[in-house]
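[1] Predicted model follows, preceded by the sequence.
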Amino acid sequence: MSKTNPGRFFEDYTVGQVIRHAVPRTVAEGERALYHALYPARHALYSSDDFAADCGLEGSPLDDLIAFHIVFGKTVPDISLNAVANLGYADGRWLRPVYAGDTLRSESEVIGLKQNSNGKSGVVWVRTRGINQVGETVLEYVRWVMVRKRDVDAAAPDTVIPDLPKAVAATDLVVPESLNFSEYDTELAGEPHLWGDYQIGEKIDHVDGVTIEEAEHMLATRLWQNTAKVHFDATNRDDGKRLIYGGHVISMARALSFNGLANAQMIVALNGGAHANPCFAGDTVRAWSEVLDKAETAAPGVGALRLRLVATKGDSSDFPLKAEDGKYLPQVLLDLDYWALMPM
């Protein structure tokens, strides 16, 4: 009997199935240091205990996307080891900050299934929760993945497509209980632009770019314990290339967005996202953002911006997104819709 794990295939999933993912991970300051080495990340709230304390927190949390990557990475052996593509995200919320010393684990529930017409694969929808050492959910999101079938003759399951919101409502955003931006120091944060300075429909070219290197993206993917074969094994694709983990592009674009959105401190919701085109080593990633919505919160001095973050290969100054036929332009890597907290 084989002791190795080939991963789940499409016919291994059933709606309502709950999967507890291995392996819990205690996070430390090393994750922050590596994250900031891999990406040009420098939002003040995630860089300074003193700055975070002045904003009402007990100290500087780990970057929101560190929590996302760790929680996501745990799910890969069970959800996307045999994936053809990671298709999208929706209905994601960060529910409480993660600090060094916290232990995170992941759990997913299958909420939808649909076999593709070719009979060789199908789409699996899962709702994943990241849970800390005391059983609190720190993060939850839905993603859907196209997964290969082991046996093309296996019967197709009943089609169940979950009804997902187009965006997390502003009233459902969770602001950390003690967060207070009343005494926020824009000089230390790096930019003077506050919530009131941004207008719905405004677009921001983040100007800077970073060329992706093989060593960096593989280090990052190992850091998050993501075991997907396409990121490491050059023989897994016909073109002989290692596919860049989509989360690596998300973090790179988020870090690049500091130039123009330095005060968009905390990500609190993931409304939707698409990895529009594959990214490979040698591609130069740039980013632009569009303000989609604004909302006030009950927290002192804290507002929320809904932002579209677009990562591109090459020039982003003309805000490339979609062609006339509605399909993403070939230079677009990522289209991400999220809510962030910003001082008012």
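    Yep, that arrived. From a predicted model like this one, the values you see are computed outputs, not experimental measurements. Residues are numbered from 1 along each chain as shown.

[2] For the rest of this, base every contact and every neighbour count on C-alpha atoms.
    Fine.

[3] Can you name every helix or strand that whichever strand or helix holds residue 336 contacts?
    Using DSSP states H and E, residue 336 sits within strand 332-343. With contacts taken as 3 or more C-alpha pairs under 8 Å, 6 or more residues apart in numbering; DSSP states H and E, strand 332-343 sits against helix 246-256, strand 266-275, strand 302-313.

[4] Swap in 7 Å and give it another go.
    With contacts taken as 3 or more C-alpha pairs under 7 Å, 6 or more residues apart in numbering; DSSP states H and E, strand 332-343 sits against strand 266-275, strand 302-313.

[5] nearest to residue 203, of the ones you listed?
    strand 302-313 (9.2 Å; C-alpha to C-alpha).

[6] mind checking how far that closest one is from the chain centre?
    Here strand 302-313 shows a centroid-to-chain-centroid distance of 12 Å under the convention C-alpha atoms, centre = their mean, to the nearest Å.

[7] hang on, the earlier thing: could you dump the helices and strands packed on strand 332-343 to TSV with mean neighbour count?
    As requested, those are exported to TSV (neighbours: other C-alpha atoms under 10 Å):
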stretch	mean neighbour count
strand 266-275	23
strand 302-313	24
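
[8] Distance to residue 79 for those - can I get that in TSV?
    TSV is the format used below for the helices and strands packed on strand 332-343 (distance: least, C-alpha to C-alpha, whole Å):
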stretch	distance to residue 79
strand 266-275	17
strand 302-313	25
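
[9] try it against this one:
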Amino acid sequence: MSEKTRLGNFFEDFWVGQKIAHATPRTITEGDVALYTALTGSRFATNSADTFAHSLGFPRAPVDDLLAFNMVFGRTVPDISLNAIANLGYAAGRFGHPIYPGDTLTADSTVIGLKENSDGKTGIVYVRSCGVNQRGQIALDYCRWVMVRKRNPQSPAPAASVPDLPSAVAAADLIVPTGIRIEQYDCALAGSSELWDDYRVGERIDHVDGMTIEESEHMMATRLYQNTARVHFNQQAEQAGRFGRRIIYGGYIISLARALSFNGLANAFSLAAINGGRHVSPAFAGDTVYAWSEVIAQLIIPGRHDLGALRLRTVATKDHPCADFPYKSPDGRYDASVLLDFDYTVLIPRRA
């Protein structure tokens, strides 16, 4: 058999400090944006209308931040997580320069930590990934950690090195897109009258709506991002796996949760940070996704009196509406229906 094909990196192929330039630059098109909207139902006005975006100082409607995130994530999969069992978490993510149709994204990653698991068959790989546009401007950078299979369980374990990651991105480190102005912000067109001032720390918002995932939708979304992880596509291979069926890519669940959050957070027009996150359990075709959000903090952006930030925790569940939902037991264990616990920061207008 030819040795020209690649099987992806296994745990023992990584080392701390390793830098990986990922293949396949991706030019974002209007078609990508339309397909993302069709697959998620996202309806934030800034990403939906050039006229609305222009009134805020954008040259045109920017690409949805999570479409950009998933496109960058997709670049990294063949090198980082092709042999992964699970993507475990995120931290220290910042969104930078907005991406527009016609921009080309490239990505690279640096290994920042390694830790073999006690079973000797897998290990945790920590990476910082960065996506840039064709001008070298950073669109986003973030850390994630993923459980990766070992090629040979008998391979010696590397020295454990777990990075010290922040619990949240500080307000002073948030990046507000250049030229953004709020004086012409139209709440009626945005779909809500609630601004930064109308939320309170500890408030929980049930986003009410549910969205059932079809098999074709999640596979099409994952192909859109060029995420090549076999667990999402190869039913024949996965029949012998842990779950016996294809797993839905976690980034698709994040996008659905963000889309559902429009009902209650319509004026959260831009993502600024990913503070943390965990894919609690897998999702499968046929599951109906619901979401609710908790306001963790109201953040003041230095030098801005027209714009603030909300640090949010959005929890997505399957087949379980979220009203008055106890997502954790008293001993801290998640309910079996929880799919995602996602901690992120959004930009939102303040009252004058």
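    Structure received. Keep in mind the model is a prediction, meaning the values are calculated, not measured.

[10] hmm, back to that, tell me the counterpart residues of the strand holding residue 336 of the first structure in the second structure, please.
    Under TM-score structural alignment, the match for strand 332-343 of the first structure in the second structure covers residues 338-349.

[11] For residue 209 of the second structure, see how far away residue 297 of the second structure is.
    The spacing between residue 297 of the second structure and residue 209 of the second structure, counted by C-alpha to C-alpha, to the nearest Å, is 24 Å.

[12] An error on my part: the question was meant for residue 55 of the second structure.
    29 Å.

[13] Same question for residue 219 of the second structure.
    22 Å.

[14] Who has more neighbours out of these two?
    Neighbours were counted for residue 219 of the second structure and for residue 209 using other C-alpha atoms under 10 Å; residue 219 has more, 19 against 16.

[15] May I see the buried residues of the host helix or strand of the more buried one?
    Residue 219 of the second structure is located in helix 215-224, with elements delineated by DSSP H and E. Buried residues in helix 215-224 of the second structure, counted by 16 or more other C-alpha atoms under 10 Å: 217, 218, 219, 221, 222, 224.

[16] nearest spatial neighbour of residue 334 of the second structure, skipping sequence neighbours?
    Closest residue to residue 334 of the second structure apart from its sequence neighbours, by C-alpha to C-alpha, 6 or more residues apart in numbering: residue 328 at 4.4 Å.

[17] Touching, the one you found and residue 335? I think so.
    Yes. Counting by C-alpha atoms under 7 Å, residue 328 of the second structure does reach residue 335; the two are 5.6 Å apart.

[18] which of these two has more neighbours?
    Per other C-alpha under 10 Å, whichever of residue 328 of the second structure and residue 335 has more neighbours is residue 335, with 15 against 12.

[19] Tell me the first helix or strand C-terminal of the longest helix along the second structure.
    Taking DSSP state H as the criterion, the second structure has its longest helix at helix 65-80. Next in sequence after helix 65-80 of the second structure, counting helices and strands by DSSP H and E, comes strand 84-95.

[20] what angle separates that next one from strand 338-349?
    For strand 84-95 of the second structure against strand 338-349, the angle by axes from the mean of the first three to the mean of the last three C-alpha atoms, to 10 degrees is 10 degrees.

[21] Tell me the mean distance between strand 84-95 of the second structure and the first structure once they are aligned.
    Mean deviation of strand 84-95 of the second structure relative to the first structure after superposition (mean C-alpha distance after the TM-score superposition for the first structure): 0.4 Å.

[22] quick one, that strand and strand 270-279 angle?
    Here strand 84-95 of the second structure runs at an angle of 160 degrees relative to strand 270-279 (the same axes, to 10 degrees).

[23] residues near the nearest residue to residue 30 of the second structure once chain neighbours are set aside, how many?
    Spatially, and ignoring its direct neighbours in sequence, residue 30 of the second structure is nearest to residue 101 (5.7 Å; C-alpha to C-alpha, 6+ apart). If you count neighbours by other C-alpha under 10 Å, residue 101 of the second structure ends up with 16.

[24] wait, doesn't residue 101 of the second structure sit right on residue 31?
    No. Counting by C-alpha under 7 Å, residue 101 of the second structure stays clear of residue 31, with 8.9 Å between them.

[25] tell me the SS of residue 105 of the second structure?
    With DSSP: H, G, I helix; E, B strand; the rest coil as the basis, residue 105 of the second structure sits in strand.

[26] now do residue 144 of the first structure
    Three-state assignment for residue 144 of the first structure (three-state DSSP): strand.

[27] For it, which residues are in contact?
    Counting by C-alpha atoms under 7 Å, 6 or more residues apart in numbering, residue 144 of the first structure touches 86, 87, 88, 89, 123, 124, 125, 126.

[28] next one: residue 100 of the second structure
    62, 63.

[29] picking that back up, mean deviation (superposed) between the strand holding residue 336 of the first structure and the second structure, please.
    Following the fit onto the second structure, the mean deviation recorded for strand 332-343 of the first structure is 0.4 Å by mean C-alpha distance after the TM-score superposition for the first structure.

[30] Give me the contact list for that strand.
    Here strand 332-343 of the first structure makes contact (C-alpha under 7 Å, 6+ apart) with 181, 184, 194-195, 263-279, 301-313, 321.

[31] Now find how far off-centre it is within its chain.
    On C-alpha atoms, centre = their mean, the centre of strand 332-343 of the first structure falls 10 Å from the chain's centre.

[32] how big is the angle separating that strand from strand 302-313?
    On the basis of the same axes, to 10 degrees, strand 332-343 of the first structure is oriented at 160 degrees to strand 302-313.

[33] burial count for the nearest residue to residue 305 of the second structure once chain neighbours are set aside?
    With sequence-adjacent residues excluded and distances taken as C-alpha to C-alpha, 6+ apart, residue 305 of the second structure is closest to residue 350, at 7.1 Å. Residues lying near residue 350 of the second structure (other C-alpha under 10 Å) number 18.

[34] From residue 50 of the second structure, how far off is residue 350 of the second structure?
    For residue 350 of the second structure, the distance to residue 50 of the second structure - C-alpha to C-alpha - is 22 Å.

[35] just residue 193 of the second structure next, same as before
    For residue 193 of the second structure, the distance to residue 50 of the second structure - C-alpha to C-alpha - is 21 Å.

[36] what's the mean distance for the longest helix of the second structure versus the first structure?
    Compared with the first structure after the fit, helix 65-80 of the second structure shows a mean deviation of 0.4 Å (mean C-alpha distance after the TM-score superposition for the first structure).

[37] what's the angle between that helix and strand 84-95?
    Inter-element angle recorded for helix 65-80 of the second structure and strand 84-95: 140 degrees (by the same axes, to 10 degrees).

[38] to the chain's geometric centre, what's the distance from helix 65-80 of the second structure?
    Distance of helix 65-80 of the second structure from the chain centroid (C-alpha atoms, centre = their mean) equals 9 Å.

[39] I am finished for the moment; much appreciated.
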